[in-house]
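Trainee: Show me the folded form of this:
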Amino acid sequence: MQPEYDAWPSLPVDSWIETRDTVQLWTQIVGKTRMALGPAVNHWWGVPLYVDARGLTTSLMPVGDRGLEIRFDFLAHDLIFEVTDGRTRRMKLEPRTVADFYSEYTAHLDALSIDVDIVGTPVELPDATPFAEDTVHGSYDAETVSAFWRSLVSAHSVFSAFRADFRGKSSPVHFFWGAFDLAVTRFSGRPAPTHPGGIPNCPDWVMHEAYSDEVSSAGYWPGGAEEGVFYAYAYPHPDGYDTHPAVEAPTHWDSALGEYVLPYHLVRQSDDPAATVRRFLEQTHRAAVETAGW
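Mentor: So this is what the prediction gives:
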């Protein structure tokens, strides 16, 4: 008999922060591979990972006349390489340093005759220790990683439905490995002022491209509160956005983050978690639309 499926599991950040930080660095290694192999897409839409039925995937990437997909399987706890010529390789997801992961990862690419040059240092993090030298991060709690993936599946479902209700330009539901968050973004159709940048270990021109247009964006991040948060922001920030009456408790404005936040633990404890997230998305988007004059 299959164990009961918990779609909104408890995820105390303190209980898995070392695992979270290790897995984030692993996803950056894989994500940088997608960035190097795939074509550039506006707002960096060519670089994220995507939630799938077992974890996270790059989706299909071009490699000459072949294709490559790399998947994090958070049920079997493997990283799987699949090439359209029929070859497959896999490596275990288990307690191991980032340096060890990176060494085996690049060896698998070499064995598959995949020549890819990635920037071997993390982005958007204060510590930019090269992957090949990082022997500090090496935790992997398989049970909690699977639980986090289930929370991503649930958030992905709500975000996808929210995206579908907007007739304008809207992003796919992306998992951005830079910040380790799931996000969906709506666009007003107007250009935005140049973003000031200032993100740790990330060139300002990266943010210039990401925020070239006016947006209302929301996401889910496993940080910022005891079990992570759902967040929302508008760029550029319109006057009155952070105090708009449409946004109701328990959502609140976090001045340190510069975003509306809804703690994940309040979502999972609510009578209808999906509906609670949906209200959050609709209220914060309405605040952006009405204060920015979309």
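
Trainee: Only C-alpha atoms from now on, for both contacts and neighbour counts.
Mentor: OK.

Trainee: which of the residues in the longest helix along the chain are buried?
Mentor: Counting by DSSP state H, the longest helix found in the chain is helix 13-37. Going by neighbour count (16 or more other CA atoms under 10 Å), the buried part of helix 13-37 is 13, 16-37.

Trainee: Skipping adjacent residues, who's closest to residue 18 in space?
Mentor: When the adjacent residues along the chain are set aside, residue 18 lies closest to residue 139, with 5.8 Å between them (CA to CA, 6 or more residues apart in numbering).

Trainee: just residue 26 next, same as before
Mentor: The spatial neighbour of residue 26 that comes closest, neighbours along the chain excluded (CA to CA, 6+ apart), is residue 98 at 6.8 Å.

Trainee: Quick check: the one you found touching residue 130?
Mentor: No. With contacts counted by CA atoms under 8 Å, residue 98 stays clear of residue 130, the gap being 9.2 Å.

Trainee: So those two - more neighbours on which side?
Mentor: Between residue 98 and residue 130, residue 98 has the larger neighbour count (other CA atoms under 10 Å), namely 23 against 15.

Trainee: And that one, how close does it get to residue 61?
Mentor: Relative to residue 61, residue 98 is positioned 23 Å away (CA to CA, to the nearest Å).

Trainee: Tell me which stretches of the stretch 1-150 of the chain form strands.
Mentor: 50-51, 55-57, 61-63, 66-73, 78-83, 88-92 (DSSP state E, counting those that start in this stretch).

Trainee: would you list the ones you listed in CSV and tack on distance to residue 243 and mean neighbour count?
Mentor: Formatted as CSV, the strands of the stretch 1-150 of the chain follow (distance: least, CA to CA, whole Å; neighbours: other CA atoms under 10 Å):
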stretch, distance to residue 243, mean neighbour count
strand 50-51, 33, 20
strand 55-57, 36, 23
strand 61-63, 43, 17
strand 66-73, 40, 20
strand 78-83, 44, 18
strand 88-92, 47, 15
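
Trainee: right, so of the ones you listed, which gets closest to residue 234?
Mentor: strand 50-51 (23.1 Å; CA to CA).

Trainee: OK, contacts around the nearest residue to residue 121 once chain neighbours are set aside?
Mentor: Counting by CA to CA, 6+ apart, the nearest residue to residue 121 once its immediate chain neighbours are dropped is residue 130, at 4.4 Å. If a contact means CA atoms under 8 Å, 6 or more residues apart in numbering, then residue 130 has 120, 121, 122 as its contacts.

Trainee: try residue 114
Mentor: Neighbour list for residue 114: residue 63 [criterion: CA under 8 Å, 6+ apart].

Trainee: Another for comparison:
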Amino acid sequence: MKIINRSVWKDTYDTLHHLAQMMGKVKLAATPVQPEWANVPLEVYPSGFRTGLLYKNGINFEILLDFYKSEVSIFDNRGNSKFFVLKDRTSVSGIYGEFLELLNFLGLDITINTIPQEMNMKTRFEDNINEIIYDHESAKNAFEMILYAYHELNIFISPFRSKKVMPRFYWGTFDLGTTIFSGIPAPYDSSDIIARIGFDEQMIEFGYAFDDTIDGFPYLYILIYPVKTSEYENAKPEGSGYFSKEKSEFFLPLKPVFEMGNPSEEIQKFLESSFRIICHNEKWPNLDWHTKEIK
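Mentor: This is a model prediction of the structure:
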């Protein structure tokens, strides 16, 4: 596993982001809506991402992306299965065509919005014919970073007694996140349905991302909702993490962390100390109960 700049594997990243969106949009269409879009994220399993159990047209099915085999597959409860292999020198439209074949194979009549969400790219899947590079080793390395981050976030979040969403992969922003809630309503006044459903209660999201915010390298982030940025201008978590006034989030760049002797210890210090700072500033109720030791 290597910490590499996203620019080195940008085409592969874009390929995977589009594919994750296809899987996620099917999951969105085949599950009842839950608060904070808890029904939508993809699940992480040892070889990749999975939608989890879906149901449509009387069919129970699941879609999987295997990073090690470079395969996308679909299964149903009748014993039917089909897959295709991700190849180099392909296109988003080509992948989408093969993805539709999987759905059609099971007789699934599912309509999705083919415009990418939460991406700078707005070309519909079927119209994006530009040739892209898919590098198997880069994809595998990226997934191993996701696995590492998953376990660190899982270690941190598991003991909390409050309502929470365990680590899941958010296909819109292509990041891994886990969220805890204080129980205090905080409706988001917006006509944007994504934001309105996603933000309706006081919460803290802890996550891992690949984007270009920190010199193009992966990082951990902590998002606070609602947040009063001015109260965090002098906030300093333990270790090498920091609060960004520009982004209104806490960040921990992972490249320097992995050059230290014990990256896990540094990550847990960042998560725990930032959580304490946030709870103090946001006046979370019943903090002792949220963090009461499990016995």
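
Trainee: TM-score of the superposition?
Mentor: The TM-score (TM-score structural alignment, normalised by the length of structure 1) is 0.90; 280 aligned residues with a CA RMSD of 1.6 Å.

Trainee: What residue in structure 2 is paired with the residue nearest to residue 121 of structure 1?
Mentor: In structure 2, residue 130 of structure 1 lines up with residue 124, judged by TM-score structural alignment.

Trainee: try residue 180 of structure 1
Mentor: Mapped onto structure 2 by TM-score structural alignment, residue 180 of structure 1 lines up with residue 174.

Trainee: now the closest residue to its match other than its chain neighbours: how far from residue 271 of structure 2?
Mentor: Counting by CA to CA, 6+ apart, residue 17 is the residue found nearest to residue 174 of structure 2 once chain neighbours are left out, at 6.2 Å. According to CA to CA, residue 17 of structure 2 and residue 271 of structure 2 sit 26 Å apart.

Trainee: Now do the contacts for the nearest residue to residue 88 of structure 2 once chain neighbours are set aside.
Mentor: Excluding the flanking residues, the one nearest residue 88 of structure 2 by CA to CA, 6+ apart is residue 134, at 4.5 Å. If a contact means CA under 8 Å, 6+ apart, then residue 134 of structure 2 has 11, 12, 15, 86, 87, 88, 89, 90 as its contacts.

Trainee: doesn't residue 210 make contact with residue 7 of structure 2?
Mentor: No. Counting by CA under 8 Å, residue 210 is not a contact partner of residue 7 of structure 2; they are 10.3 Å apart.

Trainee: what's the counterpart of residue 137 of structure 2 in structure 1?
Mentor: Residue 137 of structure 2 maps onto residue 143 in structure 1, by TM-score structural alignment.

Trainee: same deal with residue 162 of structure 2?
Mentor: Here residue 162 of structure 2 is matched to residue 168 in structure 1, going by TM-score structural alignment.

Trainee: tell me which element the nearest residue to its match once chain neighbours are set aside is part of?
Mentor: For residue 168 of structure 1, ignoring the flanking residues on the chain, the nearest one in space by CA to CA, 6+ apart is residue 187 at 7.0 Å. Using DSSP states H and E, residue 187 of structure 1 sits within strand 181-191.

Trainee: what angle do that strand and helix 13-37 make?
Mentor: Between the axis of strand 181-191 of structure 1 and that of helix 13-37 there is an angle of 50 degrees, by axes from the mean of the first three to the mean of the last three CA atoms, to 10 degrees.

Trainee: which residues in structure 2 does the helix or strand just after strand 181-191 of structure 1 align to?
Mentor: Heading C-terminal from strand 181-191 of structure 1, the first helix or strand you meet, by DSSP H and E, is helix 204-210. Alignment note (TM-score structural alignment): helix 204-210 of structure 1 is matched to residues 192-198 of structure 2.

Trainee: Centre of the chain to that stretch, how far?
Mentor: Offset of stretch 192-198 of structure 2 from its chain centre (CA atoms, centre = their mean, to the nearest Å): 17 Å.

Trainee: For that stretch, buried residues please.
Mentor: For stretch 192-198 of structure 2, a neighbour-count test (16+ other CA under 10 Å) marks 197, 198 as buried.

Trainee: And for stretch 166-175 of structure 1?
Mentor: For stretch 166-175 of structure 1, burial by neighbour count (16+ other CA under 10 Å) applies to 170, 171, 172, 173, 174, 175.

Trainee: does the third one sit in a helix, a strand or a coil?
Mentor: Classification of residue 172 of structure 1 using DSSP: H, G, I helix; E, B strand; the rest coil returns coil.

Trainee: residues contacting the residue nearest to residue 168 of structure 1?
Mentor: Contact analysis of residue 187 of structure 1 by CA under 8 Å, 6+ apart lists 168, 169, 170, 213, 214, 215, 216.

Trainee: please redo it, this time with the cut-off set to 6 Å
Mentor: For residue 187 of structure 1, the contact set (CA atoms under 6 Å, 6 or more residues apart in numbering) comprises 169, 214, 215.

Trainee: same deal with residue 1 of structure 2?
Mentor: Residues counted as contacts of residue 1 of structure 2 (CA under 6 Å, 6+ apart) are residue 141.

Trainee: related to what we said a few turns ago, any idea how far the match of residue 162 of structure 2 lies from residue 216 of structure 1?
Mentor: 12 Å.

Trainee: Equivalent analysis for residue 257 of structure 1, please.
Mentor: As defined by CA to CA, residue 257 of structure 1 lies at a distance of 15 Å from residue 216 of structure 1.

Trainee: residue range for stretch 58-69 of structure 2 in structure 1?
Mentor: Stretch 58-69 of structure 2 corresponds to residues 65-76 of structure 1 when matched by TM-score structural alignment.

Trainee: Which residues does the matching stretch contact?
Mentor: Stretch 65-76 of structure 1 is contacted by residues 54-61, 79-84, 146 when judged by CA under 6 Å, 6+ apart.

Trainee: change it to 8 Å
Mentor: Taking contacts as CA under 8 Å, 6+ apart, the residues outside stretch 65-76 of structure 1 that touch it are 30, 54-62, 78-85, 142, 145-146, 149.

Trainee: same check, this time on stretch 261-275 of structure 2
Mentor: Around stretch 261-275 of structure 2, the neighbours that count as contacts under CA under 8 Å, 6+ apart are 152, 156, 206, 222, 236-241, 250, 252, 257.

Trainee: which among the residues you listed end up buried?
Mentor: With neighbours counted using 16+ other CA under 10 Å, the contacts of stretch 261-275 of structure 2 contain these buried positions: 152, 156, 206, 222, 236, 237, 238, 240, 241, 250, 252, 257.
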